[in-house]
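Colleague: coordinates only, no sequence provided:
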């Protein structure tokens, strides 16, 4: 069973380490791997109140960050530790995030680094390509009105 638990400021370094490990291969393919820059970018936008640990059987296996932004929800980060990938955890997390967006009747948006496997993951789960930036592709999942 997958649950979420709250994050506190003291969790920052562990979250950064997980993020760097998860992104290293994709960033290296683009010639953009810089652990210092990755650390600074995440730390600058870190909001413990918007960040949740992903927990499986009492073990923290990843984290997710969802932020409100201009009438939508932004899936800002979703990382699963490599040892736990390929077990359906990310998909289960998306089901819960989709339910939150649907309850609010707002679309969900996500960005994925070019050449990252996460692009296929998001498309498989109903996100539709919207645009591309210099380093990322951006996807949206339309609002579902439950009323």
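Modeller: Received the coordinates, thanks. All values reported here derive from a predicted model rather than from experimental measurement.

Colleague: all contacts plus neighbour counts: C-alpha atoms, from now on.
Modeller: Fine.

Colleague: nearest the middle, which residue of this structure would you pick?
Modeller: In the chain, the residue lying closest to the centroid (Cα atoms, centre = their mean) is residue 78, at 2.1 Å.

Colleague: for that residue, which three-state class applies?
Modeller: Three-state call for residue 78 (DSSP: H, G, I helix; E, B strand; the rest coil): strand.

Colleague: distance of it from residue 16?
Modeller: 12 Å (Cα to Cα, to the nearest Å).

Colleague: mind listing what's buried along the longest helix belonging to the chain?
Modeller: Longest helix in the chain, counting residues (DSSP state H): helix 12-29. Across helix 12-29, burial judged by 16 or more other Cα atoms under 10 Å covers 12, 15, 16, 18, 19, 20, 22, 23, 26, 27.

Colleague: from residue 118, how far off is the first one?
Modeller: The span separating residue 12 from residue 118 equals 23 Å under the rule Cα to Cα.

Colleague: structure B:
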């Protein structure tokens, strides 16, 4: 099913519910499958377990375009920073500006709170280029993941 153009449809973030867990896992698996297959690490059972172990509906928001749920984002507050734990957009909506629009909203929240944002990305994933393009800087590289930070931009007074 094609995703409506976001030119005329606002992209909104809607709080998820505990009962949404299975749907969120399905979106995660759909969004990550290609990248994980590329590195020989696709395992739907493991993908489910890794997500459900830390699931907190209070930090999870669906990404909606024209009433369609096209992905989700999880942002958690840790000490003096925000962690972008998950940002998944269904393949049918990737490349349409949805992820960029969501990041713009998260940047506003982070900047208002004067907090940097950290994120991890699977090394072989196109998300690395996405985060760098949006101002994240590489701070660490581990066996399978790269870690980035985006410093807050203080509001002008």
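Modeller: Okay, I see it. These numbers were taken from a predicted model, which means no experiment stands behind them.

Colleague: now tabulate the buried residues of helix 12-29 of the first structure in a markdown table and tack on distance to residue 108 of the first structure.
Modeller: Shown next, in a markdown table, are those (distance: Cα to Cα, whole Å):
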| residue | distance to residue 108 of the first structure |
| --- | --- |
| 12 | 25 |
| 15 | 23 |
| 16 | 24 |
| 18 | 23 |
| 19 | 21 |
| 20 | 24 |
| 22 | 22 |
| 23 | 22 |
| 26 | 23 |
| 27 | 24 |
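
Colleague: pretty sure residue 145 of the first structure belongs to a strand, no?
Modeller: No: counting by three-state DSSP, residue 145 of the first structure is not part of a strand but coil.

Colleague: so what corresponds to it in the second structure?
Modeller: Here residue 145 of the first structure is matched to residue 154 in the second structure, going by TM-score structural alignment.

Colleague: around that match, how many other residues sit close by?
Modeller: The number of residues packed near residue 154 of the second structure is 12, by other Cα atoms under 10 Å.

Colleague: can you give me every residue that contacts it?
Modeller: Each residue near residue 154 of the second structure by Cα atoms under 8 Å, 6 or more residues apart in numbering is listed here: 111, 112, 114.

Colleague: OK, contacts around the last one?
Modeller: Same thing as residue 114 of the second structure. Taking Cα under 8 Å, 6+ apart, one finds 152, 153, 154 in contact with residue 114 of the second structure.

Colleague: overlap between the residues you listed and the first structure?
Modeller: Conservation of these in the first structure, assessed by both residues aligned by TM-score structural alignment, their matches' Cα atoms under 8 Å: retained contacts are 152, 153, 154.

Colleague: could you check the angle the longest strand seen in the first structure makes with helix 12-29?
Modeller: In the first structure, with assignment by DSSP state E, the single longest strand is strand 59-69. Strand 59-69 of the first structure runs at 80 degrees relative to helix 12-29, counting by axes from the mean of the first three to the mean of the last three Cα atoms, to 10 degrees.

Colleague: quick one: strand 59-69 of the first structure aligns where in the second structure?
Modeller: Going by TM-score structural alignment: strand 59-69 of the first structure matches residues 68-78.

Colleague: buried sites along the matching stretch?
Modeller: So, applying 16+ other Cα under 10 Å, buried residues of stretch 68-78 of the second structure: 69, 70, 71, 72, 73, 74, 75, 76.

Colleague: thinking again about what came up before, just checking, what packs against the longest strand of the first structure?
Modeller: For strand 59-69 of the first structure, the elements it packs on are strand 51-56, strand 72-80, judged by 3 or more Cα pairs under 8 Å, 6 or more residues apart in numbering; DSSP states H and E.
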